[in-house]
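Asks: Provide a 3D model corresponding to the input given below.
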Amino acid sequence: MKVDLVVLDIAGTTVEEHGLVYKALADTVIAAGGDASDVGDWMGADKYEAISSMLGKSIVDVEFKDFHERLGAYYAETPPTPIPGVPEALVQLRSNGVKVALTTGFDRPIVDGLLEVLGWGEGLLDAVVCVDDVSAGRPAPYMIFKAMELTGARDVRRVLTAGDTVRDLEAGTNAGAGFVVGVLSGSQTEAELAAVPHTHLLPGVANLPALLA
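Replies: Here you go, the predicted structure:
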């Protein structure tokens, strides 16, 4: 079946950010007196929700601001870069009439700064959906549905979702996407991704044009 829209995660899927988001999360929680030993369980999740859960309280505005500041400092020190082959794959997908959207557990201020550093804009992407654009982050499917709305995609069976975390795959499955692809470019292992429903496991986003050829 033809694919109209490819929906991709950012960190670990299209962008190499060296695991700094999880370092910033852990440092924030520890500084607030919490236990960050399960920070890896929050890969792909809403970062506000992650901090709230690890600290055991619902309002964490101060801590979330601290997380932003820490992550900004880490990114300034070690700037994120595109994962090799990703920009070329996105260009090829769009040249074949496939729309490309990014979804992320980051909020809009982080994403805007990240995309500016990368130099990614309308020439490469059709839509960018952040966790604060919807009522719930992954594994809820809402960011995928929002990407469909923004790009005019009508049939979820003609949507491909791809990500490097279990939550990415769960969101794609919950959305009913025709293709739910796990990529091995992030920090979760092939065994971890293989343990949840999916249609394909690939080395990375660079392999998507060949899959859809």
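
Asks: could you use CA atoms for every contact and neighbour count after this?
Replies: OK.

Asks: mind giving me the packing neighbours of the helix or strand where Ile30 lies?
Replies: Secondary structure assignment for Ile30, by DSSP states H and E: helix 20-31. Helix 20-31 sits against helix 47-55, helix 61-77, with contacts defined as 3 or more Cα pairs under 8 Å, 6 or more residues apart in numbering; DSSP states H and E.

Asks: right, so of those, which gets closest to Gly113?
Replies: Closest to Gly113 of these, according to Cα to Cα: helix 61-77, at 8.8 Å.

Asks: just give me how far the closest one sits from the chain centre.
Replies: How far helix 61-77 lies from its chain's middle: 18 Å, per Cα atoms, centre = their mean, to the nearest Å.

Asks: helix or strand right after that helix?
Replies: Past helix 61-77, the next helix or strand by DSSP H and E is strand 81-82.

Asks: helices and strands around that next one, which ones?
Replies: Going by 3+ Cα pairs under 8 Å, 6+ apart, strand 81-82 lies up against strand 15-16.

Asks: again, only this time at 10 Å
Replies: Other helices and strands packing on strand 81-82, by 3 or more Cα pairs under 10 Å, 6 or more residues apart in numbering; DSSP states H and E, are strand 15-16, helix 108-118.

Asks: how long is stretch 83-101 end to end?
Replies: When the termini of stretch 83-101 are compared using Cα to Cα, to the nearest Å, they are 16 Å apart.

Asks: related to what we said a few turns ago, in the helix holding Ile30, what counts as buried?
Replies: The neighbour-count check on helix 20-31 (16 or more other Cα atoms under 10 Å) flags 20-29 as buried.

Asks: swap in stretch 124-133?
Replies: Buried positions in stretch 124-133, judged by neighbour count with 16+ other Cα under 10 Å: 124-132.

Asks: first-to-last residue distance for it?
Replies: For stretch 124-133, the end-to-end distance is 21 Å (Cα to Cα).

Asks: to compare with the earlier structure, here is another sequence to fold:
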Amino acid sequence: MKTLNHDSKLNLIVLDMAGTTVADGGLVEQAFSAAAARLGVEPGSADHAGKLDYVRATMGESKITVFRHLFGEETLAQRANAAFEEAYGELVDGGRIAPVPGAREAIEQLTSEGRTVALSTGFARATQDAILAALGWQDLVALTLCPADAGGRGRPYPDMVLAAFLRTGAVDDVRRTVVAGDTSYDMLSGVRAGAGIVAGVLTGAHDKDQLTRSGATHVLGSVAELPGLIARAEA
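Replies: Predicted coordinates for the structure are as follows:
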């Protein structure tokens, strides 16, 4: 881990949404199955199982990138992505989403300490906005980012973290940024951006070994533990 000066404050916090601050409850897989069925992938087939395994392995990546890999041809990928976003949006509208316990409180604590918090996602903007509206989080943080807000490349690229760094001006050194997420792609994104703390959380897709292998500097039970970790790092 990069060392920080004792007077350095970790004032930019970039948090993932589904699986990290938002309890997804398997909605990604359900929405994928609905989208795949619309494109003729039979539920229960070997093709469906193989594609679902890939979706699980790439949790955290930009969804359109996942569909480009699975379906190849751009028109099919765009159709699949649109169907996925529609299915996910319907699940969100149906009340199938909730905050991770303690997530809102952690965000409010970090903000009250003078830190800037950004929420990032691999979903499209319309889906991200639907999740924020369902939770009543539209005004909770200073910045929300989806891949299209950072040039179109989602995780594992560092683009969304660096976009938060550039847009907020919250810190003058990228090492004073904290990134937290539940997937290997979140960890890779944080490491590649040069964040001082890259924290994995165990409330989502990937386990401690996967998070650590992808560069997590810390692994927490949940994002609720993040304010304490930051306080200790600054002490």
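
Asks: contact partners for Gln128 of structure 2?
Replies: Counting by Cα atoms under 10 Å, 6 or more residues apart in numbering, Gln128 of structure 2 touches 17-18, 85, 89, 119-122, 134, 144-146.

Asks: that should have said Ala195 of structure 1, apologies.
Replies: Contacts of Ala195 of structure 1 (Cα under 10 Å, 6+ apart): Val166.

Asks: which residue packs closest to Ser62 of structure 2, ignoring adjacent ones?
Replies: Distances taken as Cα to Cα, 6 or more residues apart in numbering put Gly122 closest to Ser62 of structure 2, at 4.1 Å, once the chain neighbours are dropped.

Asks: repeat for Thr111 of structure 2
Replies: Val117 (6.7 Å).

Asks: and the one you found? What does it align with in structure 1?
Replies: Per TM-score structural alignment, the equivalent position to Val117 of structure 2 in structure 1 is Val100.

Asks: with Gly196 of structure 2 instead?
Replies: So, by TM-score structural alignment, Gly196 of structure 2 is matched to Gly178.

Asks: so that match makes contact with Leu160?
Replies: Yes: look at Gly178 of structure 1 against Leu160 with Cα atoms under 10 Å: they come within range, at 6.1 Å.

Asks: which residues do these two both contact?
Replies: By Cα under 10 Å, 6+ apart, the residues touching both Gly178 of structure 1 and Leu160 are 2-3, 172, 199.

Asks: tell me who's in contact with the equivalent of Gly137 of structure 1 over in structure 2.
Replies: Structural alignment (TM-score structural alignment) places Gly137 of structure 1 against Gly154 in structure 2. Counting by Cα under 10 Å, 6+ apart, Gly154 of structure 2 makes contact with 60-65, 120-123, 145-148, 160-161, 185-186, 189.

Asks: now, which of those residues lie within helices?
Replies: When DSSP state H defines the helices, the subset of the contacts of Gly154 of structure 2 inside them is 63-65, 160-161, 185-186, 189.

Asks: columns neighbour count and distance to Thr111 of structure 2 on top of those, output as TSV?
Replies: TSV is the format used below for those (neighbours: other Cα atoms under 10 Å; distance: Cα to Cα, whole Å):
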residue	neighbour count	distance to Thr111 of structure 2
Lys63	27	29
Ile64	25	32
Thr65	19	32
Met160	31	20
Val161	32	18
Tyr185	26	25
Asp186	33	21
Ser189	28	23
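
Asks: return the member of these nearest to Glu113 of structure 2.
Replies: The nearest one, if we look at these relative to Glu113 of structure 2 and count by Cα to Cα, is Val161, at 20.4 Å.

Asks: I'd guessed the closest one sits against Gly181; true?
Replies: No: applying Cα under 10 Å, one finds Val161 of structure 2 not in contact with Gly181, separated by 11.8 Å.

Asks: on that earlier part again, what's near enough to touch the match of Gly196 of structure 2?
Replies: 1-3, 155-161, 172, 198-199.

Asks: how much space is there between it and Ala73 of structure 1?
Replies: 39 Å.

Asks: residue in structure 2 matching Gly204 of structure 1?
Replies: Counting by TM-score structural alignment, the partner of Gly204 of structure 1 is Ser222.

Asks: for its match, which non-adjacent residue is closest in space?
Replies: Val201 (5.0 Å).

Asks: give me the neighbour count for that neighbour.
Replies: 27 (other Cα atoms under 10 Å).

Asks: correct me if wrong: Val179 of structure 2 contacts Phe165.
Replies: No: applying Cα under 10 Å, one finds Val179 of structure 2 not in contact with Phe165, separated by 11.2 Å.
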